[in-house]
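Undergrad: Below are the sequence and a predicted model for it; my questions follow.
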Amino acid sequence: MKTKPFLSAADVRLIAEAAEREALANQWAVTIAIVDDGGHPLWLQRLDGAAPLSAQIAPAKARTAALGRRESKVYEDMINGGRVSFLSAPLIEGMLEGGVPVLVDGHCIGAVGVSGVKSAEDAQIARAGIAALAQPG
């Protein structure tokens, strides 16, 4: 039987805290969502001042990144490139930049989705959260 890593509750808190630090350091009001490899919610945090809609968009971006095992921006680029039929793909709604998969030893073990500022900044926050997993301590 094969085994693979997974996100523990401690990992999720570590990611969330680092993502929050990145957002607050830049004074960005966002929602941060973390999901497991099946796109199931593990964390949702709407920072003060974040738009209510961001609490719907962030989990959708995270779910898209987890199920697709790639950044949600890939789908946004595909659609913007003319492949609009991809809008009918089942189970994924967050086809906007800002969803980043958590990859460990070649396995997608979850994803982080952020919504509330420019999409590249959303992705920056998600990556900052994920980077905390690689830091010793």
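TA: Received, thanks. Numbering: from 1, shown residues only.
Undergrad: Only C-alpha atoms from now on, for both contacts and neighbour counts.
TA: Noted.
Undergrad: which SS state does residue 78 fall under?
TA: helix (DSSP: H, G, I helix; E, B strand; the rest coil).
Undergrad: could you check the distance from it over to residue 68?
TA: According to Cα to Cα, to the nearest Å, residue 78 and residue 68 sit 13 Å apart.
Undergrad: between the two, which one's more packed in?
TA: residue 68 (18 against 15; other Cα atoms under 10 Å).
Undergrad: Now the lengthiest helix in the chain: buried residues?
TA: The longest helix of the chain (DSSP state H) is helix 9-25. Applying a neighbour-count criterion of 16 or more other Cα atoms under 10 Å, one finds 12, 13, 14, 15, 16, 17, 18, 19, 20, 22, 23 buried in helix 9-25.
Undergrad: List just the nearest of the residues you listed to residue 91.
TA: residue 12 (23.0 Å; Cα to Cα).
Undergrad: those strands in this structure, which residues are they?
TA: Remark: strands assigned in the chain by DSSP state E are 31-36, 41-46, 99-104, 107-115.
Undergrad: Alongside the first one, take a look at this:
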Amino acid sequence: MRPRNWKLAIAVVDPAGELVYFYRMDGTQNASNQIAINKARTSARFRRPTQVFVDLMQTPTGAYVPTLDPTIAVSPGGFPLVVGGRIVGAIGCSGAMGTQDGVACQAGANAVR
């Protein structure tokens, strides 16, 4: 696998969405810190990838999603961490394009399985 030179903030949370690990690469934009945490929390608390909310926003009834909680991340880049069929937490990445955040987080989630 070749390096992609994406500057990412990476957050890992427990199943309740509480932060247990955070890493910020040099050169990552400051806004990415909280966004990565929110992506991880959204994924853990709703037990699904954040892409689900991106897709839901494309439907007529999906616009209500961000009104549920102001910390919900409606952006790719949040994935549950599943071990033995159980969600043990979630990972969130921010700093690149949304789809790139998703690729990075999916790789992290796959490494835990």
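TA: Structure received. Treat the numbers as computed from the prediction; the structure is a model and nothing was measured.
Undergrad: coming back round to it: in a markdown table: the strands of structure 1, plus mean neighbour count and distance to residue 88 of structure 1.
TA: Shown next, in a markdown table, are these (neighbours: other Cα atoms under 10 Å; distance: least, Cα to Cα, whole Å):
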| stretch | mean neighbour count | distance to residue 88 of structure 1 |
| --- | --- | --- |
| strand 31-36 | 30 | 22 |
| strand 41-46 | 18 | 23 |
| strand 99-104 | 27 | 19 |
| strand 107-115 | 29 | 21 |
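Undergrad: can you put those in JSON lines and add distance to residue 52 of structure 1?
TA: Putting the strands of structure 1 into JSON lines (distance: least, Cα to Cα, whole Å) gives the following:
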{"stretch": "strand 31-36", "distance to residue 52 of structure 1": "9"}
{"stretch": "strand 41-46", "distance to residue 52 of structure 1": "8"}
{"stretch": "strand 99-104", "distance to residue 52 of structure 1": "18"}
{"stretch": "strand 107-115", "distance to residue 52 of structure 1": "10"}
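Undergrad: Select, out of these, the one closest to residue 134 of structure 1.
TA: The closest of these to residue 134 of structure 1 is strand 99-104. By Cα to Cα, the value is 9.6 Å.
Undergrad: So which bit of structure 2 is that closest one matched to?
TA: Using TM-score structural alignment, strand 99-104 of structure 1 corresponds to residues 78-83 of structure 2.
Undergrad: Over to stretch 50-62 of structure 1?
TA: The alignment of stretch 50-62 of structure 1 onto structure 2 (TM-score structural alignment) spans residues 28-40.
Undergrad: chain center to the matching stretch, what's the gap?
TA: Distance, stretch centre to chain centre, for stretch 28-40 of structure 2: 9 Å (Cα atoms, centre = their mean, to the nearest Å).
Undergrad: for stretch 76-93 of structure 1, same thing?
TA: Counting by Cα atoms, centre = their mean, stretch 76-93 of structure 1 comes out at 18 Å from the chain centroid.
Undergrad: List the contacts of that stretch.
TA: With Cα atoms under 8 Å, 6 or more residues apart in numbering as the test, stretch 76-93 of structure 1 has contacts from 60, 61, 63, 64, 67, 75, 95, 96, 97.
Undergrad: can you redo those as a markdown table with distance to residue 134 of structure 1?
TA: Converted to a markdown table, the contacts of stretch 76-93 of structure 1 look like this (distance: Cα to Cα, whole Å):
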| residue | distance to residue 134 of structure 1 |
| --- | --- |
| 60 | 25 |
| 61 | 22 |
| 63 | 22 |
| 64 | 23 |
| 67 | 22 |
| 75 | 27 |
| 95 | 27 |
| 96 | 26 |
| 97 | 23 |
